[in-house]
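Visitor: Okay, sequence plus prediction incoming.
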Amino acid sequence: MPTGLTTWPSWLPGWWSTADYDVAREVLQRGVATLLCLAFLQALGQFRPLLGERGLQPVPAFVARTRFRDAPSLFHLHYSDRLLVVVAAAGALAAAAVVVGLPQAGPWWATTVVLLSCWAGYLSIVQVGQRFYSFGWETLLCELAFLVAWLGSPDVPVPFLLVLAARWLLFRLELGAGLIKWRGDPAWRDLTALDYHHETQPMPGPLSWHAHHLPRWWHRTEVVGNHVTQLLVPWLLWLPQPLPSVAGGVVVLTQGWLVLTGNFAWLNWATIVLGAAMVSDGVWAALGGWVGIAGAAGDAPAPGAAGAPTAPAAYVVVVGAVVLVLLVLSARPAANLASAHQKMNASFEPLRLVNAYGAFGSVTRRRDEVVVEGSLAERPGPDDWREYAFRGKPGEVGRRPPQVAPYHLRLDWVLWFVPLGVSGPWIGRLCRRLLEADPAVLRLLRRDPFDGAAPRWVRLRLFRYRYTTPDERRRTGDWWVRHELGPLVDPVRLADLAGRSA
């Protein structure tokens, strides 16, 4: 490799870059860009009724009481629903460009600029998203977007430091989830957690009923498999190949089971992308997979060989600086893993560059659901109430739970937390918007029982749900059995809410 002001000496690629992760770069960049595109499109469809100027948690009110340095966001400078549309649409287009490989055809910095713009746009949305963007996969997508932005294009070799950074992210993601379970709930230690989980998870999928009714010995096996995958397998990431490839493959398989049995937005898919990126080009070639990509990667020249891509000095300096920043910011997340008071899904700095992850540190034993109803009657009797139908969360007992992931139904998810005591003023605003027959909010639902007419009354009731047994399912055709626990919000009219914030 020639030396000078634009390239580094010939000895540098031997330790700085690698020729064994070209497939991993493609998987990471295009996989993360696909998820970013989906996330931006979701913002176009859901952000305004939930968080817009007339949303359930309006962004203007949030930024008025929040300092910029605590939640850096473009929308601190100015928020309007129109600007949100511009940011989300531009982000979706930029991410789609990476999916099809447009910026990768240019210099290394073109891909970096495009992906960093996606990161900044989505971070701006998450920072003001409040309850509706408070999930671990939002932070994970922000961290992933920032990380993969520095992988450059095929014109430069893959920096091995970034390969290690990706391993560190998967290590925190899996080990953090495993430790929070082991520390958080005895059901994970006595192997009974999966006796409940398939039934009580926030949003079951079409196969969740079947998974719940698998034999108890299988549920014990699931828990043991979870502990092995999340507590032991991540350590393989720090050993020589092919062991990191084995770890990545195990993660992909176990996350695939979670995709089949639940709806966790893009959490499982992001983890699958990370797991697949742990597999080296040599292993892909040996497995005969990724024909055309892995084959080309397997024939690629080693770093420093004739015909191999070279690392411009600017690229080496920039990547080195980024990795140094990530290393410094890793201190608190690393300490969190070792802490007896481990935090779950936590950020330790406002840009969410290196975070703590985890899921289901406690498992709910019973399923309570909010049922939202309205009435057109002036003085409604017991038979005058009609139920609003949601797109994903359980409602009618005869409706099979749908597959919605990797799409994220934010209102449905947040309503799952209400019976657990996680609520707020947005519940009152939801009632108000239903009483107004607000079209934007009604579009978030699967069915409006009043076909766009404004009801006179709205109420919220709490029901206990459980799956039907196989015998009950054969006799009734239902997936659920439910009984009422009591009122959550007593019947209200629009006049009752007149004095509250619009």
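Guide: Yep, it's here.

Visitor: When you work out contacts or count neighbours from here on, use the C-alpha atoms and nothing else.
Guide: Fine.

Visitor: just the helices in the stretch 51-200 of the chain please.
Guide: Applying DSSP state H, counting those that start in this stretch to the stretch 51-200 of the chain gives helices spanning 59-64, 74-77, 81-100, 108-127, 136-148, 160-184, 186-189, 194-200.

Visitor: quick one, which of these is nearest to residue 283?
Guide: helix 160-184 (15.5 Å; C-alpha to C-alpha).

Visitor: buried stuff in the closest one?
Guide: 160-163, 165-182, 184 (16 or more other C-alpha atoms under 10 Å).

Visitor: From the chain's centroid, how far away is stretch 16-27?
Guide: 25 Å (C-alpha atoms, centre = their mean, to the nearest Å).

Visitor: Distance across that stretch, terminal residue to terminal residue?
Guide: One end of stretch 16-27 to the other measures 21 Å (C-alpha to C-alpha, to the nearest Å).

Visitor: Contacts for it next, please.
Guide: 148, 151, 154, 157-161, 163, 273, 276-282, 293-294, 297-298, 300-303 (C-alpha atoms under 8 Å, 6 or more residues apart in numbering).

Visitor: Repeat that for stretch 203-218.
Guide: For stretch 203-218, using C-alpha under 8 Å, 6+ apart, the contacting residues are 194-199, 260-264, 392-394, 400-404, 413, 467, 470, 479.

Visitor: Filter the residues you listed down to the buried ones.
Guide: Judged by 16+ other C-alpha under 10 Å, buried ones among these: 194-199, 260-264, 392-394, 400-404, 413, 467, 479.

Visitor: quick one: which of those sit in strands?
Guide: Judged by DSSP state E, the buried ones among the contacts of stretch 203-218 include residue 467 as members of strands.

Visitor: before we move on, back to that, emit the ChimeraX select command for whichever of the contacts of stretch 16-27 are buried.
Guide: The buried subset of those, as determined by 16+ other C-alpha under 10 Å, is captured in ChimeraX by this line:
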select :148,151,154,157,158,159,160,161,163,273,276,277,278,279,280,281,282,294,297,298,300,302,303
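
Visitor: And here is the other one:
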Amino acid sequence: MNWQWFVSADYAQARFVVQHLLALTYLLAFLTAVNQFRPLLGEHGLTPVPRFLAAAGFRRAPSLFHLHYSDRFFAAVAWLGTAVSAAVLAGAADVLPLWASMVVWALLWVLYLSIVNIGQVWYSFGWESLLLEAGFLAIFLGPAHVPPPMPVLWLMCWLLFRVEFGAGLIKMRGDSCWRDLTALYYHHETQPMPGPLSRRFHQLPRPLHRVEVAANHFTQLVVPFGLFAPQPVASVAAVIVVVTQLWLVLSGNFAWLNLVTITLAFAAMGPQVLGWLPVPLPDSPAPVWWLALVLVLTATMVALSYWPVRNMLGRRQVMNRSFNKLHLGNTYGAFGSITRTRYEVVVEGRDGGSRWREYDFKGKPGDPMRRPPQVAPYHLRLDWLMWFCAISPGYGRGWLPRFLEALLRNDRHVLKLLRRNPFPESPPTEVRARFFRYRFTTARERRETGAWWVRDPVGEYVPPVSLDDLAR
């Protein structure tokens, strides 16, 4: 068989960029786990993993932690993933033999799959599956000295197509504000975690907001088809995707969703765009056994694509669904509906008869005087779930009482998830959660008060509780 069509040294730069951006994303994901897993999911966390493992078998949640779980073992796994991804980012996998490079990428995938599958509500976001699916494909890309396999790059373009086209379809089928081009009248203000520039974006003229929505529809519903066109059309389509994603990076915090999407776009870029990168050209032939594995991978991913395609074409399209526990062949999408008003859950405590003092979170809005921070591509899992709690109390049913209990005990691990503990000396005797309506300040309000937000109390979310109340 003539394998010349199967590999192409012209895409060595594209592979280099894809692999190193994926390694960076893995590094961020493992560091997030190192910093946040113990208070959220550890043995004494808000939703303890041992309890989950006792109820879920290996087939339901494939994970190394079925063999053994302890907080120390988890830390070892997370730090191993951090070290390996940092080494890959530094170029270690580029010089390894082909089989060893595949083992390294497979190790990263297995380690992170093991974390995601026991992560419960904290790891239920679409970018977890997206990283796993992209990371699995990266196993077969090969190191720098062998030519890039084109089917794997095409599969990455297909993954990007599903991300973009699926998101475009869910918007058109979902909230009417996407169809009448008014979605961005609200979204910059009501998105899960606004960033430093979100207020500026929100205050852009409304005609420009309508242009933004129209451009989004073009990027998500038309441009993805160009990824499979001959060069330079595919490169142009990929550049449009990258520019759109950078716009999203500037306007809000979406963890590493934008970073992985940008990474996949580079898989479609030819030497017309990336030829300037000083990447050594492959100088080793591609082994037949590896090419055969790539064929098997391609056939498997084509078969798995049946479910996301059926979902996209169906009338009841769902967002961010994994159809198997390996998180391969997923369906994606975001913001099928847009909230018009921003609500926030504000947590407060008091010691005896003293005044109520507010707990500050690292990312989510709280103090109206504080500018929204830049967090992404890092991910603050507790802050994101607090946004969902403001939409519906059901999102916090399984963990919010334990969170309040941790505050009443001044649990040092949970408090590390917060920006400021107003009770550094001794824990509060009572905590409560209040419901507020938030909006960005106008230009005049900002000049007069220096505030970034205006907030108005709506009501009580959780009434004052003590440790005795929670023990009943």
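Guide: The structure has been received and is ready for your questions. All values derive from a computational prediction rather than experimental measurement.

Visitor: Which among the helices of the stretch 51-200 of the first structure is found nearest to residue 45 of the first structure?
Guide: Nearest to residue 45 of the first structure among these is helix 81-100 (9.4 Å), distances taken as C-alpha to C-alpha.

Visitor: buried ones in the closest one?
Guide: 81, 84-85, 87-99.

Visitor: Please, where are all the strands along the stretch 301-450 of the second structure?
Guide: With strands called from DSSP state E, counting those that start in this stretch, the stretch 301-450 of the second structure shows them at 342-350, 357-358, 360-361, 418-420, 430-440.

Visitor: so can I have CSV of those showing distance to residue 38 of the second structure?
Guide: Shown next, in CSV, are these (distance: least, C-alpha to C-alpha, whole Å):
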stretch, distance to residue 38 of the second structure
strand 342-350, 21
strand 357-358, 24
strand 360-361, 18
strand 418-420, 14
strand 430-440, 22
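
Visitor: okay, the ones you listed, which one's buried deepest?
Guide: strand 342-350 (a mean of 23; mean count of other C-alpha atoms under 10 Å).

Visitor: now it: which residue numbers in the first structure?
Guide: The aligned range for strand 342-350 of the second structure in the first structure is 367-375, by TM-score structural alignment.

Visitor: Give me the mean distance between the matching stretch and the second structure.
Guide: Superposed on the second structure, stretch 367-375 of the first structure shows a mean distance of 0.4 Å to its aligned residues (mean C-alpha distance after the TM-score superposition for the first structure).

Visitor: For residue 245 of the second structure, the count of nearby residues, please.
Guide: With neighbours defined by other C-alpha atoms under 10 Å, the count for residue 245 of the second structure comes to 18.

Visitor: That one pairs with which position in the first structure?
Guide: Per TM-score structural alignment, residue 245 of the second structure is aligned with residue 255.

Visitor: Kindly report the same for residue 451 of the second structure.
Guide: So, by TM-score structural alignment, residue 451 of the second structure is matched to residue 478.

Visitor: Then residue 388 of the second structure?
Guide: Under TM-score structural alignment, residue 388 of the second structure pairs with residue 417 in the first structure.

Visitor: Please report the distance of its match from residue 176 of the first structure.
Guide: For residue 417 of the first structure relative to residue 176 of the first structure (C-alpha to C-alpha), the value is 22 Å.

Visitor: Can you name the residues in contact with stretch 334-353 of the second structure?
Guide: 167, 170-175, 177, 183, 186-187, 189-190, 319-320, 356-359, 365-366, 386-387, 389-391, 427-439, 461.

Visitor: show me what contacts the residue sitting nearest the centre point of the first structure?
Guide: Among the residues of the first structure, the one closest to the centroid is residue 137, at 2.6 Å (C-alpha atoms, centre = their mean). By C-alpha under 8 Å, 6+ apart, the contact set of residue 137 of the first structure is 265-267.

Visitor: since we're on residue 97 of the second structure, how many residues are nearby?
Guide: Neighbour tally, residue 97 of the second structure, other C-alpha under 10 Å: 15.

Visitor: Over to residue 344 of the first structure?
Guide: Other residues close to residue 344 of the first structure by other C-alpha under 10 Å number 20.

Visitor: What is the equivalent residue in the second structure for residue 336 of the first structure?
Guide: That one, residue 336 of the first structure, aligns with residue 311 by TM-score structural alignment.

Visitor: Quick check: that match vs residue 174 of the second structure, distance?
Guide: 14 Å.

Visitor: mind listing which of the contacts of stretch 16-27 of the first structure are in strands?
Guide: If you go by DSSP E, the contacts of stretch 16-27 of the first structure have 158-159 in strands.

Visitor: contact partners of stretch 437-449 of the second structure?
Guide: In contact with stretch 437-449 of the second structure (C-alpha under 8 Å, 6+ apart) are residues 189, 199, 341-344, 451-458.

Visitor: before we move on, the earlier item: isn't the match of residue 451 of the second structure up against residue 394?
Guide: No - Residue 478 of the first structure lies out of contact with residue 394 (C-alpha atoms under 8 Å); the separation is 11.9 Å.
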